[in-house]
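Novice: Sequence first, predicted model second:
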Amino acid sequence: MGKVKPLFQVISYLQYPLLLVALGYMAYPYFAGFDRFWTSANNALIFAGLGVGFSTLQDTGTTQNEFSRKIWQSPRKGMITLAVISATTLVFLLVGMYGLYFARPGIIKDVSFGMLTLGLGYVGLLKAAIEMHEHHRIAPETPESP
């Protein structure tokens, strides 16, 4: 069991090439023409969702930087961050489902699968964020009772 955590940590580094592919898809219309913009945006959303999903395989017991540590140690900032991630996740999933099943052909329909994939990646991000908040939160001082 001790070798599994480092393995997942290594696998989580696949997030970087996946996010670079997403960036490439967003830059593609600048070189190939904007008539393929929404198809390219959908592909970028798909790879961004995969990248976010892979990023959640990292160890949640450690923070990556000082900024992250300050957020997760503060109960108030941590809850605000969790609320924002939750709302964003819900929006991506709802828009993706709506576009996939109910939208007429158009922009929403074109990017719906990408939005849904990004929303699923954010579900994993939300779980990791909850774990980060639990591991790093500094509870307020409570007076000892006699």
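Specialist: Yep, it's here. Nothing here was measured: the structure is a model prediction, and the numbers come from that model. Numbering: from 1, shown residues only.
Novice: Please make it C-alpha for all contacts and neighbour counts, starting now.
Specialist: Will do.
Novice: wait, what's in contact with residue 126?
Specialist: Contact analysis of residue 126 by Cα atoms under 8 Å, 6 or more residues apart in numbering lists 82, 85, 86, 89.
Novice: ok, now with 7 Å
Specialist: Neighbouring residues of residue 126 by Cα atoms under 7 Å, 6 or more residues apart in numbering: 85, 86.
Novice: Check the gap between it and residue 64 for me.
Specialist: Distance, residue 126 to residue 64, by Cα to Cα, to the nearest Å: 16 Å.
Novice: Below is structure B, check it against A:
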Amino acid sequence: MLLADHKELFLDSLLSNANITLMLMGVGVSFASLQDTSKTQNKLSLRIYQNPRKSKLFLILVIVLIFIFLIAGLIGFFSSSERAISELSIGSIVLAIGMMGMLKAVVEMAEHHSME
């Protein structure tokens, strides 16, 4: 009986920490989107944004990730009766919202650095 209580406490603590991590990642990503979009951070980013095909693929990847986090968060929030899963879903939704700001910066960088 005592071991089952520890497992439940451990799982609850793990999900709570994952929720906080997702929320902080969402806030960090949204602050990262405030960067100057006329500059790139490294040569790899420049190579991606200068190639229209790679740039389009990267945009699609970011959009898919946003939808995955947003849909998973909404499903978990509205369908789960457990508090820990509900909180984890909120963290996923916050990360998706932060990534939406990053999507705006990615679109601006792709437009600014395109070689067309």
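Specialist: Cool, got the structure. Source: prediction; values computed, not measured.
Novice: List the TM-score for the superposed pair.
Specialist: Here the TM-score for the pair of chains, by TM-score structural alignment, normalised by the length of the second structure, is 0.86; 107 aligned residues with a Cα RMSD of 1.5 Å.
Novice: for residue 125 of the first structure, what are its contacts?
Specialist: Residues near residue 125 of the first structure by Cα under 7 Å, 6+ apart: 52, 53, 56.
Novice: what sits against the aligned residue in the second structure for the first one?
Specialist: Correspondence of residue 52 of the first structure to the second structure, assessed by TM-score structural alignment: residue 29. For residue 29 of the second structure, the contact set (Cα under 7 Å, 6+ apart) comprises 98, 99, 102.
Novice: longest helix in the first structure, by residue count?
Specialist: Secondary structure of the first structure per DSSP state H: the longest helix is helix 107-136.
Novice: Now, the contacts of residue 125 of the first structure that are in helices?
Specialist: Mapping these onto helices (DSSP H) picks out 52, 53.
Novice: Closest one to residue 5 of the first structure out of the contacts of residue 125 of the first structure, please.
Specialist: Using Cα to Cα, residue 56 comes nearest to residue 5 of the first structure of the contacts of residue 125 of the first structure, at 12.2 Å.
Novice: Hmm, residue 124 and that closest one touching each other?
Specialist: Yes. Residue 56 of the first structure lies in contact with residue 124 (Cα atoms under 7 Å); the separation is 6.0 Å.
Novice: Have a look at these two and say which one is more surrounded.
Specialist: The residue with more neighbours, out of residue 56 of the first structure and residue 124, is residue 56; 22 against 19, by other Cα atoms under 10 Å.
Novice: The residue most central in space within the second structure: what's it in contact with?
Specialist: Taking Cα atoms, centre = their mean, the centroid of the second structure lies closest to residue 95, which sits 4.2 Å from it. By Cα under 7 Å, 6+ apart, the residues touching residue 95 of the second structure are 22, 23, 25, 26.
Novice: Of all the residues in the strand or helix carrying the last one, which ones are buried?
Specialist: So that's residue 26 of the second structure. Secondary structure assignment for residue 26 of the second structure, by DSSP states H and E: helix 2-32. Within helix 2-32 of the second structure, the residues that qualify as buried are 15-16, 18-27, 29-30, counting by 16 or more other Cα atoms under 10 Å.
Novice: Quick check: of those, which lies closest to residue 77 of the second structure?
Specialist: After measuring these against residue 77 of the second structure - Cα to Cα - the closest member comes out as residue 19, at 12.3 Å.
Novice: The closest one contacts residue 85, correct?
Specialist: No. If you go by Cα under 7 Å, residue 19 of the second structure and residue 85 don't touch, sitting 8.9 Å apart.
Novice: Give the aligned equivalent of residue 90 of the first structure in the second structure.
Specialist: Using TM-score structural alignment, residue 90 of the first structure pairs with residue 67 in the second structure.
Novice: Next, count neighbours for that match.
Specialist: 16.
Novice: tally of neighbours for the corresponding residue of the first structure for residue 44 of the second structure?
Specialist: Residue correspondence to the first structure (TM-score structural alignment): residue 44 of the second structure is matched to residue 67. By other Cα under 10 Å, the residues close to residue 67 of the first structure number 9.
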